[in-house]
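Visitor: Next come a sequence and a model predicted from it.
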Amino acid sequence: MADSKSFPRVNISHSVNLPDLSKAALYRRAPELGPKILFFSGGTALRHLSETLIEYTSNSIHLITPFDSGGSSAVLRKAFHMPAVGDLRNRIMALADRSITGNPAVFELFAYRLPKDASQEELAARLGRMLTGDDPLVRHIPDPMRKIIRTHLRFFEQKRTDAFDLRGASIGNCILTGGYFNYNRMLDPVIYLFMKLVEARGVVRPIVNCDLHLACQLENGRVLLGQHLMTGKETAPIDAPIARQWLVANLHDPTPASVRIREKTEVLIRQADVICYPYGSFYSSLLANLLPQGVGDAVAATHCPKVYIPNLGHDPEQRGMTVAGQVERLLETLRAGCTRSCRTEDLLRFVLVDSKKGRYENPLDLTAIRKLGVEVVDVPMAREDEPGKADSRRVCELLLSLT
């Protein structure tokens, strides 16, 4: 048999209907044969989309930012000097099989957070019962999964000091952290195991396996160190538009840090049937994933449709930005990760908008977007009950139609 690498490769162009409901129905009948739609994202913005997507494909690819510096992840990162795992856990849970054929007891444990109003002694005692298998959340999980989970929790407990604040701690994050130490500070093995335990439908990976943070400079000159200062969730919203963004080694030094994606991440990108730059926090979720070197090159080398879906509503990070401005910044960030010049269509081909119902913060100038060399597709995407948010099923059908 001839080696598949010796087969000739040809590019085929064809027209599609948006959405192509017959194609979506076909994938829904056999999701195990569904396409590899790749997302650069983070946070919880794609939770509903991911929960819907597994009805159509078990093969989606999710490259997630590990640069979160807020919430439960911030406590773990400060204590253990590790990448953020909260967004990874969120996406794995969104892709999990929640039916009776999955592992609902494991899902329940991974989704559980310790109460915020209990004392540290009470929380430590609760964690101790989980370690021994006496806590109901652990006891109801069948072996050997129960033993695996307890082992990873034990690694976490061995690393935890008395100063570690357990209030509001995500047990799923603690299990991932224990696995991170069990596998010699590598995330991929424990993520793979985590996904098997909850029977997640897809592939989830951090864009890089490094302990780095986000930094940005506002147009007024102010420098912010840390993702949590950009989002407007834990602090006041930014008071000026973001002028530029980069990676740093810690939250005390604005010196830029450089990192390159691994070969295995390049392979995942090149396998994509569609590449999607989705809605969500524009800088800290989307563009953050594009900062490592090699992302732009891998995207440009992948022969598939590339599509940007802007937020239909408010995003504090996009202060003062039009959709055309977002497209321009997206292309700039991708090109910065390229070692050679490439065409706009190699990085981004389509921008999906809903001009009739979307609640864009600034006027939607379709002509300005087209002048950047991309094709605008104006289609219904907004939710009927909340037009500032996307309808997950409509977005799934649109992305599936591009395959």
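Guide: Thanks, I have it. Numbering: from 1, shown residues only.
Visitor: from here on, contacts and neighbour counts on C-alpha atoms
Guide: OK.
Visitor: What are the contacting residues of whichever helix or strand Arg244 is part of?
Guide: Per DSSP states H and E, Arg244 falls inside strand 242-250. By CA atoms under 8 Å, 6 or more residues apart in numbering, the surrounding residues in contact with strand 242-250 are 211-219, 254-258, 283, 291, 317-319.
Visitor: Mark which of these are part of strands, please.
Guide: Applying DSSP state E to the contacts of strand 242-250, the entries found in strands are 213-218, 254-256.
Visitor: mind listing what's buried in stretch 249-269?
Guide: By neighbour count on 16 or more other CA atoms under 10 Å, the buried set for stretch 249-269 is 249-250, 254, 261, 265-266, 268-269.
Visitor: Let me know the closest of these to Leu166.
Guide: Asn250 (23.2 Å; CA to CA).
Visitor: How much space separates the closest one from Ile238?
Guide: Plainly put, Asn250 is 20 Å away from Ile238 if you go by CA to CA, to the nearest Å.
Visitor: One more: Ala390?
Guide: 24 Å.
Visitor: Of the two, which one has the most company?
Guide: Ala390 (26 against 18; other CA atoms under 10 Å).
Visitor: So what's the residue count around the closest residue to that one other than its chain neighbours?
Guide: Counting by CA to CA, 6 or more residues apart in numbering, Ala390 lies nearest to Ala382, which is 4.5 Å off, once chain neighbours are set aside. When counting by other CA under 10 Å, one arrives at 24 neighbours for Ala382.
Visitor: Surely Ala382 is in contact with Gly388?
Guide: Yes: using CA atoms under 8 Å, Ala382 is in contact with Gly388, at 6.7 Å.
Visitor: quick one on the thing from earlier: so that I can see them in PyMOL, could you write out a selection of the buried residues among the contacts of strand 242-250?
Guide: Filtering the contacts of strand 242-250 down to the buried ones (16+ other CA under 10 Å) takes a single PyMOL command:
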select buried, resi 211+212+213+214+215+216+217+218+254+283+291+317+318+319
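Visitor: can you give me the strands in the stretch 1-150 of the chain?
Guide: Per DSSP state E, counting those that start in this stretch, the stretch 1-150 of the chain carries strands over the ranges 37-41, 61-64.
Visitor: try this one side by side with the last:
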Amino acid sequence: MFVVGIGGGTGLPVVLRAIATAPGVEATAIVAVSDNGGSSGRLRRSLNMPAVGDLRNCLVALSENGSLVKNLFQHRFSKGDVQGHSLGNLIVAALYQQTGSLAQALDTAGNLLLLKGRALACTEVSTALCAMFQDGTVVRGECEISKAGKQIECVWLEPAGPKPSPGVLEAIHSANAIVLAPGSLYTSLLPNLLVAGVANAIRESGAAKILVCNLMTQPGETDGFSASDHLRVVESVLGRGTVDFCIVNSEPKTRLWQHYRAHGSEPVLADVDVIRAMGAVPVEASLATVQRRTIRHNASRLGRVLLRIARTTARNRAALQAA
């Protein structure tokens, strides 16, 4: 079974860890590259290349190598000229300089990490994410969007419709399941869908299209959003009725709920009736876990749900074709 995960550097690695080790599953990650902050932003500005930080996290999530190599890739320097840089970012950047191709750089890094699957940049074009807010103001840059703290009306890439990286459209067309990962809705997931041909390829795909909804709202990005609001935003790009399944958390309250609430974040309401009315099948499951005082999706539980959906859908569609 071939599963494609689409997203950024926080939620997508959880999806990859959830499915990549399952028997008979081949996973490919399609990853956003518009981040302009931190180590990735510095490398973008100095080397004129796409952001690699989210890609690094996905490479590590797919790695079958021992903890030493993975830890080295995630090592962040604390002193000197390289302060703030992750070693993995520097390795991928060096490989990019040597080859002139981000796809080749990622494949070579993948060989170092013994990847079970593949990580692809959504595009090799160095793009900027832009947003218009509901008050009409416009900002350019992923970090600037997050800092603005305003309700987002829409986002776009500059330059518009960048060419997808080699293998991206082919992976989508070949997929048995396409997983739209949790994470920053506007700044991690949507940039992938705005790359030329990606939204159309997803619409045309016969794969099960699964949206994994966030557990908590994100201040300054999805304030007050329900699960159906996440679905609405995704389908504003993909087209109404494109998503087949929407996975939502059935037990939103954890011991950190009040802590998150104090920082402007609330559990995402699982408004399953609205989701159903929009044409998607809501799938409720207890998915929340706490890791280092952060609410995250439980990878093993999420993996079971995703694989059940993917395998059931594949069997049903095979039966229909045979009839």
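Guide: That came through fine. Computed from a predicted structure; not experimentally measured.
Visitor: mind checking what Gly224 of structure 2 lines up with in structure 1?
Guide: Counting by TM-score structural alignment, Gly224 of structure 2 corresponds to Gly320 in structure 1.
Visitor: what ranges do the helices span in structure 2?
Guide: Counting by DSSP state H, residue ranges of the helices within structure 2 are 11-19, 38-47, 53-62, 67-74, 87-99, 102-113, 142-148, 168-174, 190-193, 198-204, 227-238, 257-262, 272-277, 299-322.
Visitor: could the ones you listed be laid out in JSON lines, adding distance to Val4 of structure 2?
Guide: Shown next, in JSON lines, are the helices of structure 2 (distance: least, CA to CA, whole Å):
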{"stretch": "helix 11-19", "distance to Val4 of structure 2": "9"}
{"stretch": "helix 38-47", "distance to Val4 of structure 2": "24"}
{"stretch": "helix 53-62", "distance to Val4 of structure 2": "12"}
{"stretch": "helix 67-74", "distance to Val4 of structure 2": "22"}
{"stretch": "helix 87-99", "distance to Val4 of structure 2": "22"}
{"stretch": "helix 102-113", "distance to Val4 of structure 2": "16"}
{"stretch": "helix 142-148", "distance to Val4 of structure 2": "24"}
{"stretch": "helix 168-174", "distance to Val4 of structure 2": "7"}
{"stretch": "helix 190-193", "distance to Val4 of structure 2": "13"}
{"stretch": "helix 198-204", "distance to Val4 of structure 2": "11"}
{"stretch": "helix 227-238", "distance to Val4 of structure 2": "16"}
{"stretch": "helix 257-262", "distance to Val4 of structure 2": "31"}
{"stretch": "helix 272-277", "distance to Val4 of structure 2": "23"}
{"stretch": "helix 299-322", "distance to Val4 of structure 2": "11"}
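Visitor: Which among those is found nearest to Asn214 of structure 2?
Guide: Taking the helices of structure 2 one by one with CA to CA, helix 227-238 is closest: 7.7 Å.
Visitor: That closest one: average distance to aligned residues in structure 1?
Guide: Following the fit onto structure 1, the mean deviation recorded for helix 227-238 of structure 2 is 1.2 Å by mean CA distance after the TM-score superposition for structure 1.
Visitor: just checking, what packs against that helix?
Guide: Counting by 3 or more CA pairs under 8 Å, 6 or more residues apart in numbering; DSSP states H and E, the packing neighbours recorded for helix 227-238 of structure 2 are helix 190-193, helix 198-204, helix 272-277.
Visitor: ok, back up a step: near the match of Gly224 of structure 2, how many other residues are there?
Guide: Counted with other CA under 10 Å, residues neighbouring Gly320 of structure 1 total 12.
Visitor: go on, the one 5 residues further on?
Guide: Using other CA under 10 Å, Gly325 of structure 1 is surrounded by 15 other residues.
Visitor: ok, it - contacts?
Guide: Neighbouring residues of Gly325 of structure 1 by CA under 8 Å, 6+ apart: there are none.
Visitor: What distance do you get for it to Asp385 of structure 1?
Guide: Taken as CA to CA, the span from Gly325 of structure 1 to Asp385 of structure 1 is 28 Å.
Visitor: Same question for stretch 7-26 of structure 2: list its buried residues.
Guide: Buried, per 16+ other CA under 10 Å, within stretch 7-26 of structure 2: 7-21, 26.
Visitor: whoops, stretch 261-279 of structure 2 was the one
Guide: 265-270, 272, 275, 278.
Visitor: okay but Gly197 of structure 2 is in contact with Pro162, surely?
Guide: No: checked against CA under 8 Å, the pair Gly197 of structure 2 and Pro162 is beyond contact range at 9.2 Å.
Visitor: any idea how far the counterpart of Ile207 of structure 1 in structure 2 is from Ser34 of structure 2?
Guide: Aligned counterpart of Ile207 of structure 1 in structure 2: Cys122 (TM-score structural alignment). The spacing between Cys122 of structure 2 and Ser34 of structure 2, counted by CA to CA, is 10 Å.
Visitor: Check Ala207 of structure 2 too.
Guide: Separation of Ala207 of structure 2 from Ser34 of structure 2 (CA to CA) stands at 26 Å.
Visitor: Among those two, which residue is more densely surrounded?
Guide: The residue with more neighbours, out of Ala207 of structure 2 and Ser34, is Ser34; 31 against 24, by other CA under 10 Å.
Visitor: Could you check which residue of structure 1 pairs with that one?
Guide: With TM-score structural alignment as the criterion, Ser34 of structure 2 matches Phe67.
Visitor: Could you do Val179 of structure 2 as well?
Guide: Using TM-score structural alignment, Val179 of structure 2 sits opposite Cys276 in structure 1.
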